[in-house]
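Trainee: Any chance you can model this:
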Amino acid sequence: MKRQVWLFVGFFLLFALCFPFTLQAAAPYYEGKTLKIIVGHGAGGGYDRMARLMAKYLPRYIPGKPVALVEFVPGASGLIAANQIYNITKPDGLTIVTVDRGLPIAQLLKAEGVRFDAAKFSWIGSAAIEATVLCIRSDLPYKTFEDLLKAKEPLHLGSVGPANTSHQFPILLKEFLGLKINLVIYPASAETMLAIERKEADGRAGSYSSLKPFIERGLVRPVIRGRVIESGIENLPVDEDLTRDPKGKAIMAMRSAGDLMGRPFVAPPGTPPEAMAILREAFAKVAKDAELKQEAAKFRMTVEYVPAEECLKVVNFVLGQPDEIAKEFSKYIKF
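Mentor: Predicted structure coming up:
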């Protein structure tokens, strides 16, 4: 009997040495690791602010509580960052990126420099739905759409590049509503707003959440919005309603689709399902964090969770547009 007991004990110890992780709870995957959050735009804009908020609060909801760091990879309206995470970044769940919501349009139009398939990113979700507005400097005599139509001189509007809302929204207003607009490219949103402060630019289009602080302090006023509604701009005219051209309405609707996933986050294709499940669950939880919402409100930002599946619906809607719409859109949006 004693021999049998010692044989059992010996077998147990041998098993423990060979398979140690089966005898104790595995350490959380993210424990002791760093989660890198890449921003495809320069510092100071809405993508930057949302990434910093996520870096601060997201680790609370990830088992193992990793350290989160923000890294900037600006350029080409977010295309450089998207290409990097799609083609180079290791798909280990330790690097995510907040991509520009206009990227599916860049892919649809076969823009030079696109080296990704937006549908194949590992989608985490979005932290917001964003309304797009056109804002004009408050010292200029343009308070309504009709005022803009009557303008004798072109408006010089700031843009951060063709893949971005700041470029796409006004170019369609120019083409389908007859507004006189010249677009001036700046490296990032912060530089664009500085140009407006210096009266080098007359205004810009962009996310209402990003422009709201400048609206509230009287630097700019909103004049036209896209189809997404937010409190405070309900009564602004909608771009699609201002044109009778069915083609224009269809193209404007396609552009506005990205607003439904205003601040999307993705991981590289091929990221393990286990890591994606952790990130998606954490993302859904952090969007409800009262402290996060309170801090976001200081920046006039609203946090609203959009699941990965809904983001993919937007991507597939854009990429599924018929060739004639894509060709027509490509006449106006030049990458």
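
Trainee: Every contact and neighbour count from this point should use C-alpha atoms.
Mentor: Fine.

Trainee: How far does stretch 222-240 stretch from one end to the other?
Mentor: With Cα to Cα, to the nearest Å as the measure, stretch 222-240 spans 16 Å from end to end.

Trainee: Same check on stretch 79-93?
Mentor: Taking Cα to Cα, stretch 79-93 runs 20 Å from one end to the other.

Trainee: Which residues does that stretch contact?
Mentor: 35, 38-40, 73-75, 95-97, 99, 103, 113-116, 121, 163, 267-272, 275-276 (Cα atoms under 8 Å, 6 or more residues apart in numbering).

Trainee: how about that stretch: buried residues?
Mentor: 79, 80, 81, 82, 83, 84, 85, 86, 89, 90, 91, 93 (16 or more other Cα atoms under 10 Å).

Trainee: Proceed likewise with the subsequent sequence, for comparison:
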Amino acid sequence: MLNNTLRRRTTFGLMAGLLAACLTGPAAAEVNFAGKTIEFIIPFSAGGGSDTWGRFNAQLLGKYLPGNPVVVVVNEPGGGSTKGSNLFAARAKPDGEMILGTSASTQFPYLLGDPRVRYDYKDWKIAMAGPTGGVVYTTPTLGPKSVDDIAMLKGKDLVYASQGATSLDLVPLLGFKAMDLNVQHVFGFKGRGDGRLSFERGEVNIDFQTSSAYIKNVQPLVEAGQAVPLFSLGVLDEAGNVVRDPTFPDLPTYPEAYEKLTGQKPSGPAYDAYMAFYVAGFPAQKMVFLPKDTPDDIIAAYQKAFEDMKADPAYKESADAVLGTYEQVTGNLAQALFEKATALSPELRKQVATMLADDYGVKLGQE
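Mentor: Below is the predicted model:
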């Protein structure tokens, strides 16, 4: 138990420095969802990390919301998650009966001014936030047997199935670019689950999955000799340094893999861009929102439900195996994570937008 607690603190140590405690707000006994069905909008296709995370939380959330409503996950994929998020922004009422689960693929289009975005994070209230990690892997047909062989990928024609240049896939895109790997990004996939299926069919030869999807869907491929893990993204310690992810302690971090590939410690504008979006996208990679006009007692009811759910023995028994060693939080700490994940300097936004336009033909909204 002590080791798990220490590992969880490391996972979001940088954010934990912002606030010493996580408050869940006032009691909300008057809220009652009896007989209601809560729609949990997941703006991604089934089978990816967000879908796995959403369904794992949904199965017990209704048990701890007042009135024990049924919580149903509704997949609304498309546009790198902008379609489902736009739908939530347009349709959700402040009654607590529709909630949205987001990912960095929802945050990045917003940060970069993607013209498909019709939502504003300022219009939402956060109920829960959670960090996650992820793993980059390749096919053994390219030769590597482990990250020790990552240099074998130099000069190879690599193909990656991407949801889009402003989605969560921006992080591996920037990481590959900083490594100077020759990766063709095929845009338009509706979720990371679709990207994994493309990898399984042999249509692409390098892929990335967030931790929950990697544990569930890729680890069996590794065990069957059909995939080779290269590195994890790592996690941030309390000083803001990238350290090994306790969910994948045997895998090197991206900076370790970079140094193994290039012989140098990572640095330069491309690496700075990678790190900025990694920090924006992973310490608060998953978040649950309600409309901003939702009464405080409903927000408090959701926050209390998430806290009570985490204490459920059934949840605790399987959380690490499904989600990895990442603590989901509420209250003030969730708010701090939310604010960190939805802020980007104008200078960095311009740098990345220019790179996407010049190198990938992706033109975003103007400043």
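
Trainee: so what number do they get for TM-score?
Mentor: Here the TM-score for the pair of chains, by TM-score structural alignment, normalised by the length of structure 1, is 0.82; 308 aligned residues with a Cα RMSD of 2.6 Å.

Trainee: between the buried residues of stretch 79-93 of structure 1, which is closest to residue 254 of structure 1?
Mentor: Proximity of those to residue 254 of structure 1 (Cα to Cα) peaks at residue 79, which lies at 19.3 Å.

Trainee: Let me know the secondary structure of the closest one.
Mentor: Classification of residue 79 of structure 1 using DSSP: H, G, I helix; E, B strand; the rest coil returns helix.

Trainee: Equivalent analysis for residue 82 of structure 1, please.
Mentor: Applying three-state DSSP: residue 82 of structure 1 is helix.

Trainee: now swap in residue 206 of structure 1 and tell me
Mentor: strand.

Trainee: next one: residue 298 of structure 2
Mentor: Following three-state DSSP, residue 298 of structure 2 is assigned to helix.

Trainee: Return the residue of structure 1 aligned against it.
Mentor: Counting by TM-score structural alignment, residue 298 of structure 2 lines up with residue 275 in structure 1.

Trainee: quick one: contacts for its match?
Mentor: So residue 275 of structure 1 contacts 92, 93 (Cα under 8 Å, 6+ apart).

Trainee: what number of residues lie near the residue nearest to residue 207 of structure 1 when sequence neighbours are not counted?
Mentor: In space, and not counting its chain neighbours, residue 207 of structure 1 is closest to residue 132: 4.7 Å by Cα to Cα, 6 or more residues apart in numbering. Residue 132 of structure 1 has 28 neighbours, counted by other Cα atoms under 10 Å.

Trainee: Distance check, residue 132 of structure 1 against residue 116 of structure 1.
Mentor: In terms of Cα to Cα, residue 132 of structure 1 sits 25 Å off from residue 116 of structure 1.

Trainee: what about residue 148 of structure 1, which helix or strand?
Mentor: Using DSSP states H and E, residue 148 of structure 1 maps to helix 145-150.

Trainee: Now do the buried residues in that helix.
Mentor: Those would be 145, 148, for helix 145-150 of structure 1 by 16+ other Cα under 10 Å.

Trainee: ok, now stretch 115-125 of structure 2?
Mentor: Neighbour-count burial for stretch 115-125 of structure 2 [16+ other Cα under 10 Å]: 116, 117, 119, 121, 124, 125.

Trainee: now, which of those residues lie within strands?
Mentor: 124, 125 (DSSP state E).

Trainee: Now do the SS call for residue 310 of structure 2.
Mentor: Taking three-state DSSP, the label given to residue 310 of structure 2 is helix.
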